[in-house]
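# sequence first, predicted model second:
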Amino acid sequence: MRTAVTDMFGIEFPIMAFTHCRDVAAEVSRAGGLGVLGVVGHSDENLETDLAWIREQVGDRPFGVDLIVPARYEGADQGGLDTEQVKALIPEEHQQFLDDMLDRYNVPPLPDDDGPTQNWGPAAPLSSRRADRHLEIALAYEPALVANALGPPPPEMIVKSQAAGAKVAALAGRAVHAERHVAAGVDLIVAQGYEAGGHTGEIGSMVLIPEVVDAVAPVPVLGAGGIGRGRQMAAAMALGAQGVWCGSVWLATEEAETTPAVKEKFLAAASSDTERSRTLTGKPARMLRSAWTEEWNRADTPDPLPMPLQIILTGEARRRIDRVSHHPESGAQKLANYFVGQIVGTMNQVLPTRQVVYNLVEEFIEAVQTLSTQIEDGE
């Protein structure tokens, strides 16, 4: 296969895999695509460890990193708040609601020796100050791609990444957003439709992808949102995309670090079992519907806080849930949740990551050949 994206990165297949799991990222790159490690939850030390491991595993093959610096967040005018400043802004009402929920579902506290909830360091998550340090660490391992998942990448990110030889990508949920990203200097646009897992907009992929392609040509576009099969990959490229950006489909692979309870839910879920919710990060993000979202959706519960307050608020609660979600005596299994797109309805089998890549390619080829036959038969 050859597209502008395969030429740009020297890869065999125009498949980019967003994942928080280093094993998945490495396997996709080794299989001929490009693994992109989401690093927002990493401490500096863990990021060093994971990137060094990925580089060792992939050798000269390319990989990428995904940072999140939203255009708007609490404390953005100051470059981001300190973690302790964020904690001080969390209302007691929200903490009390969360504590009561965990008590009602019989979710035990973390043991004393379990360590802190999250080693965010002094800078709060999803802030430019935190991303600056992550970018500095990442560029030392020569990633081929640096992506920003919320809003246009800060100018410093673009300048530093491109100076280090990395291409810069940004996700867009509207054509006007894509145009802003290109004006800022990015090399690649990810047109992410409503169907996608995680932070996503309100326009479906079938409409969004050609709009973005037309708006930013000749800058290459990746199709994202609802893409986990080769036929969907063929559809995205028929709409003008030069490749695809997949995230949810890797969550059910053998290598994925998805908790067992959540993976089981993914395997059993239908495509209608997700919703866009602010309950995990403070911004609308598609996730699996569960008792967690139902509790927050009740009329008598407080509204989710803005980013990054909601992340700090829910961090320990999510850790407590994940830790015991496999215990039948706890209600944590009902609360267990994670980001996932509508493609979850076809994620009904656990496969090796490499096999998922090959399945995408094989079904893509079959779809293209079928269309070619139909065209020939119609002549």
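That came through fine.
# all contacts plus neighbour counts: C-alpha atoms, from now on.
OK.
# list the buried residues in the host helix or strand of Phe266.
Secondary structure assignment for Phe266, by DSSP states H and E: helix 260-268. Using 16 or more other C-alpha atoms under 10 Å as the test for burial, helix 260-268 gives 261-263, 265-267.
# show me the helices in the stretch 1-150 of the chain, by range?
Along the stretch 1-150 of the chain, counting by DSSP state H, counting those that start in this stretch, helices occupy 4-9, 22-30, 44-58, 83-88, 92-104, 128-139.
# what sits up against the longest one?
So the one you mean is helix 44-58. 22-23, 25-26, 29-30, 39, 133-134, 137-138, 141 (C-alpha atoms under 8 Å, 6 or more residues apart in numbering).
# below is an additional structure, to be compared with the one above:
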Amino acid sequence: MRSPLCDRFGIEYPIFAFTPSQDVAAAVTRAGGMGVLGCVRFNDADELDEVLTWMDENTDGKPYGVDIVMPAKVPTEGKAVDLDQLIPAEHRAFVERTLAELNVPPLDTSAEHATGVLGWLHSVARSHVDVALKHPIKLIANALGSPPPDVIAQAHEHGVPVAALAGAVEHAKRHRENGVDLVIAQGYEAGGHTGEIASMVLWPEIVDAVGGENVLAAGGVGSGRQIAAALALGASGVWMGSYWLTAAEYRLGSAANGISTTQRALLKATSADTVRTRIYSGKPARLLKTKWTQAWAAPDAPEALPMPLQNLLVSEAHQRISASTDPDVVAMPAGQIIGRMNEIKPVADIFAELLREFDEAADRIQGAREK
């Protein structure tokens, strides 16, 4: 399993893995792929710096990247207190009432919790870029499209390529015009922020528009067969996110017997158990379907607020949910590929399975050609 991206990035396999877990990202990199650490959970620049230092020390000198959340247009942020004042009282009341109805306990004030608030703000995202470029990263990806032009220029000055997610051909073309190096063609099936076009349709459209050497296929990738399909449709690699959530190395959130509450929820979910909604960030994102998402879909629920207000609104709620032990009340981005995520496995085993399935698919394709 090779493509020009392997030589371009110095990796063994064209598998790029987005994950908020440094343990998973490092394990993917060590296995021969490109681990890409999600930075939105870091509100403190020093904390991110410490984690990236850990990545430097635990990736055997192999390449890794970072993922930020930064809109191309600079919003008016002001002070946090001013943003708080823009959140309607009825929205706050709904969140508190819902948490009470779902029996989600308050936070343990003696414990530390990642707030997940400021990481969505433009100013903090810029600090993530500044910190990351002090480390030997090999990629900066942006979950919200093209970063601002000066950020792209800053990355390129450090010799770091830039990737951006696209859910439509026009987005992909705009990314390339803006100087983005890699387009992540993310289909409707994907977890997190995603568009409305399915992967099987989107991938070849974007490949035809911007050239396959510049495209990573994302959305519904969780097997070697799907990687083979992505390459057959012209992409030069794959971008996988949800599939790593059930890796044994994933240790974020509350856990029991080595399995996190989120993982317990994912293990029993099917491919039908996700929902595309704006309640996570204010922009359409696919989440695991739980009692939390169902509450927001009720007739008496308020409309989601625009970014970043929605995240400010639900930030503490997500902290409380993450600290709880109820798998039926989880607030987690997850794609439709969760139907294949039925056991906890180390990253090395996941890689071995992906490679075996890819080889089997390639053999089938070769056999079909010979017939």
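Arrived safely, thanks for sending. A quick note: this is a predicted structure, and the numbers were derived from the prediction, not measured.
# related to what we said a few turns ago, just the buried subset of the contacts of helix 44-58 of structure 1, written out for ChimeraX, thanks.
Selecting only the buried entries of those in ChimeraX, with 16+ other C-alpha under 10 Å as the criterion:
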select :22,23,25,26,29,30,39,134,137,138
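# what two of the contacts of helix 44-58 of structure 1 are the furthest from one another?
Arg30 and Arg133 (27.3 Å; C-alpha to C-alpha).
# pull the longest helix from structure 2.
helix 347-370 (DSSP state H).
# show me the contact partners of it.
Against helix 347-370 of structure 2 from outside (C-alpha under 8 Å, 6+ apart): 1, 24, 27-28, 31, 222-228, 244, 247-249.
# which of the contacts of helix 44-58 of structure 1 sits closest to Lys283 of structure 1?
Val39 (17.9 Å).
# ok, now which ones touch the closest one?
20, 47, 65-67, 134.
# does Tyr223 of structure 1 belong to a helix, a strand or coil?
Let me fix one detail, which is that residue 223 of structure 1 is Gly and not Tyr. In three-state terms, and counting by DSSP: H, G, I helix; E, B strand; the rest coil, Gly223 of structure 1 is strand.
# so it makes contact with Glu195?
No - look at Gly223 of structure 1 against Glu195 with C-alpha atoms under 8 Å: they stay out of range, at 11.5 Å.
# which residues do the two both contact?
Joint contacts of Gly223 of structure 1 and Glu195 (C-alpha under 8 Å, 6+ apart) are Ser205.
# neighbour count for the two, which is higher?
Using other C-alpha atoms under 10 Å as the criterion, Gly223 of structure 1 and Glu195 rank with Gly223 on top: 34 against 25.
# how close does the more buried one get to Gln355 of structure 1?
Gly223 of structure 1 sits at a distance of 21 Å from Gln355 of structure 1 (criterion: C-alpha to C-alpha, to the nearest Å).
# how about Pro152 of structure 1?
Using C-alpha to C-alpha, which is the criterion applied here, Pro152 of structure 1 is 33 Å from Gln355 of structure 1.
# one more: Met8 of structure 1?
For Met8 of structure 1 relative to Gln355 of structure 1 (C-alpha to C-alpha), the value is 24 Å.
# hmm, who's touching stretch 190-210 of structure 1?
Residues contacting stretch 190-210 of structure 1 (C-alpha under 8 Å, 6+ apart): 150, 169-175, 178, 212, 221-226, 236, 239-241, 245, 247-248, 283-287, 339-343.
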